[in-house]
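K.L.:
Test case, fold it:
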Amino acid sequence: MINLYRIAFAVLVTIAGMGPVTAKPVSPLDVFYTVRAEDLAGAPGTLIRLAPIDILSVYRAKAYRILYVSRNLKGEKIGVSGMMVVSTLPGRGATRPVVAWAHATTGIAHKCAPSRRSDPLAIPGIKDMIAGGYTVVATDYPGLGTPGPVPYLIGLGEAQSVLDSVKAIRSLPEAQAGDAFVLWGHSQGGHAVLFAASLAKTYAADLKLLGVAAAAPATNLAALLHADVNTIPGRILAAMTLLSWSRNFGFPLDGLLTEDTVEVMEHIDKTCIDSLSGKLDALSAEQDLGAKYLNYDPGSRQPWRGLLADNNPFYGLITVPAFIAQGADDTLVRPEVTTGFVDSLCRSDKSVRYVTMPRVDHGAIADKSAAQAVAWMDERFRGVRAVNSCPR
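P.N.:
From the prediction side, this is the model:
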């Protein structure tokens, strides 16, 4: 195992030998997220390093930061960070069930990685999963924590990082991880796990996916863009999406954005929204984004129209049971959009448990539905036949 403090000391010695510099001192945490060429020698899904997280909010569990090999959209190997929580309660055998968590939007800046937060374990249902003896792995996604553009609402980039996180922990004695796993995500993370479910059979053939659970997943992106374009949060998320797609695919934003929009987008690009203060900062920056912050509807022209279609989760490739939760008061991921996706799953003869919760908004749906989601996951691990709420 790599000694982070030794690496940090070596880096500081190297800097000291170069003469006076104005750079900030290198911390062990910064060193942890540093990806060198030699770190990428292994195949995607190879663990690079891990480090314990000393945190008091977790009872009867151990937590770790992890860094592992994955792929970017070009197929090149990259480093991706995340975290792992392992229950210390007795398991059900030689190995533990694994849940792969995919987080909701935190931003598209390098500093917005959940594993960098002061409390990185704010995973809905984590206490129930610890009580169940699970191992939970949670990717940051590429570009959050580690270098590179963030594949925000780009299904392939998100899905690969989720599945590779499950592969990475299997080599760890600390994880006690079996090959059976369930996917669980919220909002952007719901989008990620639905894509991961559709990719798992080919990308992670050595693993056994038992089900996918998603709270308010982003599905029909064009419909959500149209529905949310007149709301402050909707325009912020649209700005993040367009910036991410432009960076990842090389399509210029010239012509699509008004001149006033560019400066505001640059501010949003540096703002994390995983905390209340971050949300307020982003909302303050967005006040300059008027209703005419785009020169035209991205869904009306290429390449944006094609990207919106290509990054809709495809229900036809999901072969495992699904649990979908939706808040009735969600004004960001609209209930009618999620219901439309569930209807598509049902028409394709999938097993779906669809839970709608009155008076629950977008931010609360993952926490509110977590107990039901974990109970549903537990049934998958115990081999109970999934109850299908699709109309016969």
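
K.L.:
from here on, contacts and neighbour counts on C-alpha atoms
P.N.:
Noted.

K.L.:
Show me which positions of the one helix or strand residue 194 maps to end up buried.
P.N.:
Following DSSP states H and E, the helix or strand that holds residue 194 is helix 188-203. Applying a neighbour-count criterion of 16 or more other CA atoms under 10 Å, one finds 188-201 buried in helix 188-203.

K.L.:
following it, which helix or strand comes up?
P.N.:
Following helix 188-203 in sequence order, the next helix or strand is strand 208-215 (DSSP H and E).

K.L.:
The structure of the following sequence is requested for comparison with the preceding one:
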Amino acid sequence: MSTRKVVLAALKVSAVAVSALLSTSLLFTPISNAEPVNDFYDAIPGDVGDPGSVIRTEPLPLAGAVGGVPGVGTRIVYSSTDTHGSNVAVSGSYLEPAAPWSGAGPRPTVVIGPGTQGQGDQCAPSRMFPTAGQLRLAEPGNPSNYGAGVDSVGVNYESAFAFAFLAQGVRVFVTDYIGLGTPGIHTYVNRAEEAHAMLDGARAARALAKAGEDDPIALWGHSQGGGATAAATELAPEYAPELNLVGSYASAPPADLASVLRHIDGTGLMAAIGYTINGVLDRYPAAREPIESRLNDYGRSVLADVAGQCLIDSRTKYGKQSTASWTTDGRPLADVVESVPEIQQVIEEQRIGRRTPASPILVNGALNDDFIPYEQTRRLVQDWCARGAEATLFTDTLPAVNPGSGNNHLAPAVADFGVGLQYVLDRFNGKPLVGACNA
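P.N.:
Reported below is the predicted structural model:
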């Protein structure tokens, strides 16, 4: 299949997926809370080995493809490390393409970092590949915003992008990230943990494929996935130097959380601030008291609620609220972060751009992105270029539509997918870089 046809197919499916984020009109497979717990995702400490080692696998049916099943799926739990260096288990999806690889050299692998899915385990992409989406049914007597006893809606909108790569004969690995699917809190936008999950996912994929050490690998992601890709690319030389990482595509990466925090407050994605705080409270004990003492009862109830939600749940219930309603003094959290050193230190620790990628990377930023400010994306590329990296900035100029809704954040993921796909394929095929600094 030609690249153009693949891109058009991906755009068609992705448009449906993006629409699903803004409504709940799609049909999903019901998942009852009363069903037996699937212990596939559980891992005892003795199961967790060296980073990237495979703990367990099981067959993973694939749904939602255009033109038939594009390959064979395997659900996987693998080993990684958290921000403090402790071994942890992570889940993900390994997809082996049915199509042949017709490019240069051995068959390559792309590791996808998903965009924001939510913080509940039911939101993990590996749980949704069989159906493309799902509903979690509420317990009897538990009020629901969705009616009919439904309390959670998830959409695996990364599947369209994954299938487009499969159609090109490229292996795909989609990480769930630490704590999304597996036990424990999902440490949303934690720079080190997302980077580890992606790089160890590449190691696990190589083991499952029985690939050679020189087989090429690329990283890809939008939004949360763009941040994970950017963090993994700059951390790879020290964390996983043995990987043959030939290129990365980071779209709308949240590289500067302080900037993003102020930008998304009051938008449709504001509940993601709650995901972030929940992860910080779990991983950074020194920041717990300074944060919790500044939250009012409503703020604490929101954090507890979003910890079990998928993105559509959070958008529906808390979208376009202000975090000023969460704090004891009525200030938005961005102001609180700036005034409390213990919190500011944690946020600064997540900053991307302070290490030097050893492989090329294309960064996509949209001028009118209503979730990820363009200026911090441009600065990320400037920081890398100053360090000697081979980085390229692609600027999306789509006009703003209904600012604050997320349209101007989601549309570039679809409209510019072909740009990212072609960039990755060019790296796999060893083509010269065009427009990169220091190339």
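
K.L.:
care to give me the TM-score?
P.N.:
The TM-score (TM-score structural alignment, normalised by the length of the first structure) is 0.84; 364 aligned residues with a CA RMSD of 2.8 Å.

K.L.:
picking that back up, take the buried residues of helix 188-203 of the first structure and write them to CSV, including distance to residue 292 of the first structure.
P.N.:
Below are the buried residues of helix 188-203 of the first structure laid out as CSV (distance: CA to CA, whole Å):
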residue, distance to residue 292 of the first structure
188, 25
189, 29
190, 29
191, 27
192, 30
193, 33
194, 32
195, 32
196, 35
197, 37
198, 36
199, 37
200, 40
201, 43
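
K.L.:
Mean deviation, the helix holding residue 194 of the first structure versus the second structure?
P.N.:
With the two structures superposed, helix 188-203 of the first structure lies on average 1.3 Å from its match in the second structure, counting by mean CA distance after the TM-score superposition for the first structure.

K.L.:
Contacts for that helix, please.
P.N.:
Identification of contacts with helix 188-203 of the first structure by CA atoms under 8 Å, 6 or more residues apart in numbering yields 101-105, 152-153, 155-156, 158-160, 162-163, 183-185, 209, 211-219, 313-320.

K.L.:
quick one: it to strand 208-215, angle?
P.N.:
160 degrees (axes from the mean of the first three to the mean of the last three CA atoms, to 10 degrees).

K.L.:
residues in the second structure matched by helix 188-203 of the first structure, start to end?
P.N.:
Here helix 188-203 of the first structure aligns to the second structure at residues 224-239, judged by TM-score structural alignment.

K.L.:
The helix or strand where residue 76 of the second structure lies: what's the following helix or strand?
P.N.:
Using DSSP H and E, residue 76 of the second structure sits in strand 71-81. On the C-terminal side of strand 71-81 of the second structure, the closest following helix or strand by DSSP H and E is strand 87-97.

K.L.:
Once aligned, what mean separation remains between that following strand and the first structure?
P.N.:
Mean deviation for strand 87-97 of the second structure: 1.1 Å (mean CA distance after the TM-score superposition for the first structure).

K.L.:
counterpart of that strand in the first structure, which residues?
P.N.:
Under TM-score structural alignment, strand 87-97 of the second structure corresponds to residues 77-87 of the first structure.

K.L.:
May I see the buried residues of the matching stretch?
P.N.:
Buried residues in stretch 77-87 of the first structure, counted by 16+ other CA under 10 Å: 77-87.

K.L.:
And the helices in the stretch 301-439 of the second structure?
P.N.:
311-318, 333-339, 341-349, 374-386, 407-415, 417-428 (DSSP state H, counting those that start in this stretch).

K.L.:
from the chain's centre, how far out does the longest one sit?
P.N.:
Right, helix 374-386 of the second structure. Distance of helix 374-386 of the second structure from its chain centroid, counting by CA atoms, centre = their mean, to the nearest Å, is 20 Å.

K.L.:
Thanks again, I'm all set now.
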